[in-house]
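Student: here are the coordinates; sequence isn't available:
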């Protein structure tokens, strides 16, 4: 749902009634993961997608029905080969979809609108919804966000019944809006779990019992998170960098271009970059913010820039460090980095020459090869053609970790 926050927040501001279908869980080769959403308003306007086309028609009808009767429903779609008229996933997977009406009659309307507004404004946001459990709790929602913390609690989350978003409670250090049926201990546990997933930028399900303890026979909550986009920092204002900026933006990164030469790093050359920085790369990297999702692409291939920059970069807990250059350039760079004290473990993190072997020649082709390697590193892909490979097309988290460790 939060992946449609901008559009749905606008619908909420216009006081439109709408229903939103959200992917809760997938199995096998399902095309989209948990959190993917499709929404339908009272006029039949539809936005988003939950399956890449396989079950969209049936989900659309479920949304229309939810708008008519006000009921939250959980629906499973599976493989449909045995019945030519059945609705299902031709890819052979399973998909569970939660359909929630957001109307004046909806108990969670206020908290869902608050969640959409916060996410649309760029606040780190998590919303937990009951997807399995007692019928009276299905669709109840709780919102966790980091804006305004720390602070004193104000109001009562359940002062006027569950789903109120105009009051807030605190679970230890976690502030939350709304609630799950007025069950205080459950709210506190759910808020803490949602905050942990927000800190990790993860979307998925958790199992709780009605009293708030972990128990697979209790409630299932879908926790969706929305965090600011990850950073891509491109060092080196060359023609290849302009193409990589466009690729980075396409992949959803907040892209910065940094170069020490003001004549090259200009807004005219990089109109699509979010930030243009004139500074020595290593000095800028020391002072800027990075995290475990940050991607660093070093395109300078000049030792006076590369060595001090990579010395910093390879000792930082970022997601990806890649450097451009020929194999000869890489060998010389490797020698220099060893001379300044980098260890074998640190050097093993460097992806150089950067990019997958696509036979790229042009800046655009090279940017594509770099972007492909970044995606493979992030998702645990191998980079080999799917034809004849026998590897899963869509990997679960455990499979990605196994590939990364191999």
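Tutor: Thanks, I have the structure now. Fair warning: this is a prediction, and the values are worked out from it, not measured in the lab.
Student: for the rest of this, base every contact and every neighbour count on C-alpha atoms.
Tutor: Fine.
Student: in the one helix or strand residue 19 maps to, what counts as buried?
Tutor: Residue 19 belongs to strand 18-27 when assigned by DSSP states H and E. For strand 18-27, burial by neighbour count (16 or more other C-alpha atoms under 10 Å) applies to 18, 19, 20, 21, 22, 23, 24, 25, 26.
Student: and what of stretch 193-211?
Tutor: Using 16+ other C-alpha under 10 Å as the test for burial, stretch 193-211 gives 193-195, 197-198, 201-210.
Student: picking up where we left off before, what angle do the very next helix or strand once past the strand holding residue 19 and strand 18-27 make?
Tutor: Where DSSP H and E defines the elements, the next helix or strand beyond strand 18-27 is strand 37-41. If you take axes from the mean of the first three to the mean of the last three C-alpha atoms, to 10 degrees, strand 37-41 sits at 160 degrees to strand 18-27.
Student: try this one side by side with the last:
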């Protein structure tokens, strides 16, 4: 795959909301088959498209790439055929791979995850503010045109801000789809009444956040929208970046 074809493929993956890791060789110490500027894509199923070295380097890039798809981090990966004393510098993952024929590779791994997909139902000022502010934050925010509109499988959040109109079918659809964040813009009293009418289990009840958003004293529509995104940020998984991997990968038979 040529460099141009690989970048076209990366654009196609982005447009299709498919996560991937872009691996770029930034340093190569001989003997290695890769050269600075070589690139590859790591897909969620472990497929590697492109070239960043032989089987030994590829196996390491696959393992680290899949890890980064889980954490959303990016890092500099150093693959060496020998142990290096001391801790890896901050921001670097260092892996000793016995099967390398020698030399070392520095490969920058950049996690390319699709933006959080937020579906907003309603035409009220809060709904409009959710669309505007969410896009400024870099989220993929889409107004939900109808309560029966199917939700994409990778929807990360559904917020209902319709002030009583068609709330129940949207909430039920979000629960059936397993959407991680479901928010209902309503007062505590009205929100509790809506959930009671849904006859939810305790687990389902806990999945719907109403009033949606953190209590920051919000009054205006933009402030309410901001409080909801603040809650989304507060609830997202937090990971600590690894700085060194002391493990050794098993030897393989291909030469670098």
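Tutor: Perfect, I can see it now. Just so you know, these numbers come straight off a predicted model, no measurement behind them.
Student: which one of the buried residues of strand 18-27 of structure 1 is nearest to residue 101 of structure 1?
Tutor: Set against residue 101 of structure 1, the nearest of those by C-alpha to C-alpha is residue 19 (4.1 Å).
Student: looks like that closest one contacts residue 102 (just checking).
Tutor: Yes - at 5.6 Å, residue 19 of structure 1 counts as touching residue 102 under the criterion of C-alpha atoms under 8 Å.
Student: what is in contact with these two at once?
Tutor: residue 67 (C-alpha atoms under 8 Å, 6 or more residues apart in numbering).
Student: need the buried residues of strand 18-27 of structure 1 in a markdown table with distance to residue 249 of structure 1, can you?
Tutor: Formatted as a markdown table, the buried residues of strand 18-27 of structure 1 follow (distance: C-alpha to C-alpha, whole Å):
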| residue | distance to residue 249 of structure 1 |
| --- | --- |
| 18 | 30 |
| 19 | 30 |
| 20 | 27 |
| 21 | 27 |
| 22 | 25 |
| 23 | 25 |
| 24 | 27 |
| 25 | 28 |
| 26 | 28 |
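Student: which two in those are spaced the farthest apart?
Tutor: It's 18 and 26 that sit farthest apart of these, by C-alpha to C-alpha, at 24.0 Å.
Student: quick check, central residue of structure 2?
Tutor: By C-alpha atoms, centre = their mean, the mean C-alpha position of structure 2 lies nearest to residue 113, the distance being 4.4 Å.
Student: buried set for stretch 43-62 of structure 2?
Tutor: Buried residues in stretch 43-62 of structure 2, counted by 16+ other C-alpha under 10 Å: 43-44, 48-53, 55-62.
Student: which one of these is nearest residue 217 of structure 2?
Tutor: residue 44 (41.0 Å).
Student: just say helix, strand or coil for the aligned partner of residue 244 of structure 1 in structure 2.
Tutor: Structural alignment (TM-score structural alignment) places residue 244 of structure 1 against residue 130 in structure 2. Recorded secondary structure, residue 130 of structure 2: helix (DSSP: H, G, I helix; E, B strand; the rest coil).
Student: any idea how far residue 311 of structure 1 is from residue 346 of structure 1?
Tutor: 9 Å (C-alpha to C-alpha, to the nearest Å).
Student: got it, and residue 326 of structure 1?
Tutor: 19 Å.
Student: who's more crowded, those two?
Tutor: Each of residue 326 of structure 1 and residue 311 has its neighbours counted (other C-alpha atoms under 10 Å); residue 311 has more, 19 against 13.
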